[in-house]
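Q: Build me a model from this:
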Amino acid sequence: MVHVAVTRDAQEILELDVCGHAGQAPHGEDLVCAGVSSIMVGMLNAIDQLANETCELSMVEGHIHIRSKEGDARAQLLLAATLISLQTLEGSYSGYIQITVQEV
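A: Next comes the predicted model:
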């Protein structure tokens, strides 16, 4: 299962952590993993090109971690759009992706 952990305060997404593999289909045929990977790599590229230095980014096999620096509207818009995309995927494949949101 893909686990997405979101840490937020009332107004901002502070962290987004994605790890695991969906296991929806054999390696190379897993649509859920492909979807999550596409969403997250697109997000990393968007932050790099549109909001550089607004977030700390980390990506290793099967794990992506994003920590936002407070107060940047560009980063917050990108993070919110990413969360919506992941939630849409979770709506169709809830047995393979789980999103938890923690308010701090």
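Q: hey, let's count contacts and neighbours off CA atoms from now on
A: Fine.
Q: would residue 4 count as being in a strand?
A: Yes: remark: residue 4 belongs to a strand, assigned using DSSP: H, G, I helix; E, B strand; the rest coil.
Q: For residue 49, see how far away it is.
A: Separation of residue 4 from residue 49 (Cα to Cα, to the nearest Å): 23 Å.
Q: And those two? Which one has more around it.
A: residue 4 (23 against 10; other Cα atoms under 10 Å).
Q: Second chain to compare with the first, below:
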Amino acid sequence: MIKIYIYRDENKNITSYSVKGHANAAKYGEDIVCASISILAQTTILALHELLSIDVIYEMKDGWLYCKLPEGLSNDIREKANLIMNTMIIGIKGTQEMYSEFIEFHDEEV
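A: This is a model prediction of the structure:
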């Protein structure tokens, strides 16, 4: 099971997210559920860094990805970062609708 956690501040801004586990929906290397979620989570990190020049704090290893935005972002960059991360959430929820038995999704205010 893949467990995804979205963490938000009191203003509903996404401050960090984590993705843990494997879907085990198919053999290793053929699991489209794992691949889909991995691509969404990793592309989000790349977009935050390459499009917005944010020095994202992240950790990635087998079955684990964590991403945290630094504090003190300008309102403009924060708004654009929210747009990128909310796009990731749309993709995750779409994948979860098709493969709900393999994905657990939590969206929490810290």
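Q: And what about residue 7 of structure 1, helix, strand or coil?
A: Per three-state DSSP, residue 7 of structure 1 ends up strand.
Q: Is it in contact with residue 66, as I believe?
A: No: counting by Cα atoms under 8 Å, residue 7 of structure 1 stays clear of residue 66, with 10.4 Å between them.
Q: any shared contact partners between those two?
A: 15, 16 (Cα atoms under 8 Å, 6 or more residues apart in numbering).
Q: So which of the two has more stuff around it?
A: For residue 7 of structure 1 versus residue 66, neighbours defined as other Cα under 10 Å are more numerous around residue 66 (22 against 17).
Q: dump the residue contacts of that one.
A: Here residue 66 of structure 1 is in contact with 15, 16, 17, 55, 56, 57, 58 (Cα under 8 Å, 6+ apart).
Q: Keep only those that are still in contact in structure 2, please.
A: Contacts conserved in structure 2 for those, using both residues aligned by TM-score structural alignment, their matches' Cα atoms under 8 Å: 15, 16, 17, 55, 56, 57, 58.
Q: Those residues: which two are farthest apart?
A: Maximum pairwise distance among these (Cα to Cα): 12.7 Å, between 17 and 55.
Q: More neighbours: which of the two?
A: Neighbours were tallied for residue 17 of structure 1 and for residue 55 using other Cα under 10 Å; the higher tally belongs to residue 55 (21 against 16).
Q: Is that one in contact with residue 71, as I believe?
A: No: using Cα under 8 Å, residue 55 of structure 1 is not in contact with residue 71; the gap is 10.8 Å.
Q: Just give me the match in structure 2 for residue 42 of structure 1.
A: Correspondence of residue 42 of structure 1 to structure 2, assessed by TM-score structural alignment: residue 43.
Q: Confirm that match sits in a helix?
A: Yes: counting by three-state DSSP, residue 43 of structure 2 is found in a helix.
Q: That one: what's it in contact with?
A: So residue 43 of structure 2 contacts nothing (Cα under 8 Å, 6+ apart).
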